[in-house]
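> Predicted coordinates and the sequence they were generated for:
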Amino acid sequence: MLGFSSTISRKYLMAITGLFLCLFLVIHLLGNFQLLLPEDEAQLQYNAYSAFLSGNILVKIIAYVLYISIILHSIDAIYLSFKSRKSKKTRYRYDARKRASKWYSRQMMLLGVILFAFLVIHFYDFWYPFKFGELPLDQQGNKDLYQLVIASFQNIGYVAWYSVAILALFFHLLHGFFSAFRSLGLYHPYYAQIIKLIGVIFSLLMCIGYLGIPIYIFISR
């Protein structure tokens, strides 16, 4: 039996948490599409949706799983990155790998750091005020998270930072999606290219979806 500290076990955990986070990205994006509704409707519907997520016990359990997954995924990424660097024997091997791999696959650690910093700021800007802050209430008596989000997406600096983070997510997914399936042993020459294609399409859809919302709000409102 493989110990938790083994590289293979760590890669399994990295893959599982990564795929779970991919599922969360889809669900979160679908929820955020409500921001694109007509303003009055968007405000009430988005705030009601946020209140439901905050008060539903099943959603709370899933949220805790999400928090744990983010932490485990980040810790594993750091562990595997440092172990990989330590295992490099010569400069020649490094250069050979550099020629054979995409630049973003060699910069997963940097991309991960950008994403982690973004999550910390994102939680601080939205999750913390919604959970513990004194936000005004909308007409239905729900905390008006909508207005907080809209105000942030009308700030060019925040939109620029958000865009950098989403581009980092795009390249992170380009490598990570396929790598997760390979780490789980789901690799075969026959369908490897299919998984790669699905990964590219998924990465593009997430990037376009997450980038489109703040840009649309910044331009239109």
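Cool, got the structure.
> switch to C-alpha atoms for all contacts and neighbour counts from now on
Noted.
> wait, what's in contact with L145?
Y46, N47, S50, F126, F130, L135 (Cα atoms under 8 Å, 6 or more residues apart in numbering).
> hmm, which two among these are most spread apart?
Y46 and L135 (14.4 Å; Cα to Cα).
> The two - which one has more neighbours?
More neighbours surround Y46 than the other of Y46 and L135, with 23 against 15 (other Cα atoms under 10 Å).
> Would you mind measuring from that one to I71?
27 Å (Cα to Cα, to the nearest Å).
> And for R97?
Taking Cα to Cα, one finds R97 at 29 Å from I71.
> Next: K143.
Look at K143 and I71: by Cα to Cα, they are 28 Å apart.
> Ok, S152 next?
From S152 to I71 the distance is 26 Å (Cα to Cα).
> if you count what's nearby, which of those two comes out ahead?
Higher neighbour count among S152 and I71: S152, with 17 against 14, using other Cα under 10 Å.
> thought that one was touching W161?
No. Using Cα atoms under 8 Å as the test, S152 is too far from W161 to be in contact (11.0 Å).
> what's the helix or strand for A151?
Using DSSP states H and E, A151 sits within helix 145-153.
> Comparison target below:
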Amino acid sequence: MSNSKPVLSSSLGRKLIMSLTGIFLCTFLIVHLIGNLQLFKNDEGYAFNNYAYFMTHFTPIKVVSYLLYASIVIHAVYALVLSIRNKAARPVNYAQFDGKANSTWNSRNMGILGTVLLVFIATHMQNFWWKYHNDQVPYIEYQTDLATGNTTSRVLEASEFNDYQVTVDNDVETVKARDLYKQVDFAFQNPLVVGFYVLAMAALAFHLIHGFKSAFQTIGVSHKKYVPIIEFIGVWGFGVIIPIGFALMPLYFYFIK
């Protein structure tokens, strides 16, 4: 017990915490992307708005959300502390050593990439999470004929909406919900917002290509049998597929929707 504090406050301990929180955040990105794919459905936001309600009201998901927020803060704080301490340990550049020859561009600029992502997270939360939880998004009603599966929708006035509600009457299912889908559509009509989201996803790609591999190295997964697999997942999964998937959403709403 007496040794726990020195370990966690050491450089290795900080890197370990950063690695574990980083891997957790990577897991969240997978789940978040899968859920947000509902945005591409041509159903006036029916699937996405139901998904948004589930993600914000299902108790186990809410608990995981708080862990997510804590992980983002801890990851960012420890990254800042490590950067400051590393610079303090090398106040003068080596005269006969060029660090660039032994490191990648993204590994040298993780601080910049991380800062872009922090600004993105704050912007993203303000545009969607904050407005959704503070009743600043439109309202919508869906009516589905259970016999045919056909769904129609109409905009609700504030006076018509009390809370998320699902009722069935005469084989017609009625769903009243906050229309986060409409808020997404509205936000992504702004070219500056779209451009910033795409830029942030490029930063995410470079950040994850280096960070994913480094996280597993820090926790001790360095066997030659697994390293190529980790590098493949880091580059193609987290460095290509996930950032492109997220970037396609604002582009879809701006250019196609």
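Yep, that arrived. No experiment lies behind these values; they were computed from the predicted model shown.
> can you map out the strands along the stretch 101-250 of the second structure?
139-145, 151-156, 165-169, 172-178 (DSSP state E, counting those that start in this stretch).
> Would you mind putting these into TSV with mean neighbour count and distance to E231 of the second structure alongside?
Compiled in TSV, the strands of the stretch 101-250 of the second structure are given as follows (neighbours: other Cα atoms under 10 Å; distance: least, Cα to Cα, whole Å):
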stretch	mean neighbour count	distance to E231 of the second structure
strand 139-145	20	44
strand 151-156	15	45
strand 165-169	11	45
strand 172-178	21	41
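> Of these, which is nearest C26 of the second structure?
strand 172-178 (28.1 Å).
> Touching stretch 104-118 of the second structure from outside, list them.
With Cα under 8 Å, 6+ apart as the criterion, stretch 104-118 of the second structure contacts A76, A79, L80, S83, K100, A200, A203, L204, F206, H207, H210.
> and that stretch, how far apart are its ends?
First-to-last residue span, stretch 104-118 of the second structure, Cα to Cα: 22 Å.
> same question, stretch 121-131 of the first structure
15 Å.
> what span of the second structure lines up against that stretch?
Counting by TM-score structural alignment, stretch 121-131 of the first structure pairs with residues 123-133 of the second structure.
> in that stretch, what counts as buried?
T123, N127, F128, Y132 (16 or more other Cα atoms under 10 Å).
> any idea which of those is closest to I244 of the second structure?
Among those, and counting by Cα to Cα, the member closest to I244 of the second structure is T123, at 18.9 Å.
> What are the boundaries of the helices in the stretch 101-250 of the second structure?
Ranges of helices in the stretch 101-250 of the second structure, per DSSP state H, counting those that start in this stretch, are 105-108, 110-124, 131-133, 180-187, 191-218, 227-232, 242-255.
> Identify the residue of the first structure aligned to Y46 of the second structure.
Aligned partner of Y46 of the second structure by TM-score structural alignment: L44.
> can you check E231 of the second structure too?
Taking TM-score structural alignment, E231 of the second structure has K196 as its aligned residue in the first structure.
> show me what contacts that match?
The contact partners of K196 of the first structure, taken as Cα under 8 Å, 6+ apart, are F177, F178.
> at 7 Å instead, please
F178 (Cα atoms under 7 Å, 6 or more residues apart in numbering).
> so how many other residues sit close to whichever residue in the first structure pairs up with W105 of the second structure?
Residue correspondence to the first structure (TM-score structural alignment): W105 of the second structure is matched to W103. Using other Cα under 10 Å, W103 of the first structure has 12 neighbouring residues.
> Give me the neighbour count for D40 of the first structure.
8.
> Please tell me how far it sits from L145 of the first structure.
On the measure of Cα to Cα, D40 of the first structure and L145 of the first structure end up 13 Å apart.
> and whichever helix or strand I23 of the second structure is part of, how far from the first structure on average?
Here I23 of the second structure sits within helix 11-36, counting by DSSP H and E. Compared with the first structure after the fit, helix 11-36 of the second structure shows a mean deviation of 0.6 Å (mean Cα distance after the TM-score superposition for the first structure).
> What range does that helix cover in the first structure?
With TM-score structural alignment as the criterion, helix 11-36 of the second structure aligns to 7-32.
> Check which residues of that stretch are buried.
7, 9-19, 21-22, 26, 32.
> Tell me the one among these nearest to L66 of the first structure.
L21 (7.2 Å).
> any idea how far V113 of the first structure is from that closest one?
With Cα to Cα as the criterion, L21 of the first structure and V113 of the first structure are 16 Å apart.
> now the end-to-end length of stretch 186-193 of the second structure.
OK, stretch 186-193 of the second structure end separation, Cα to Cα: 10 Å.
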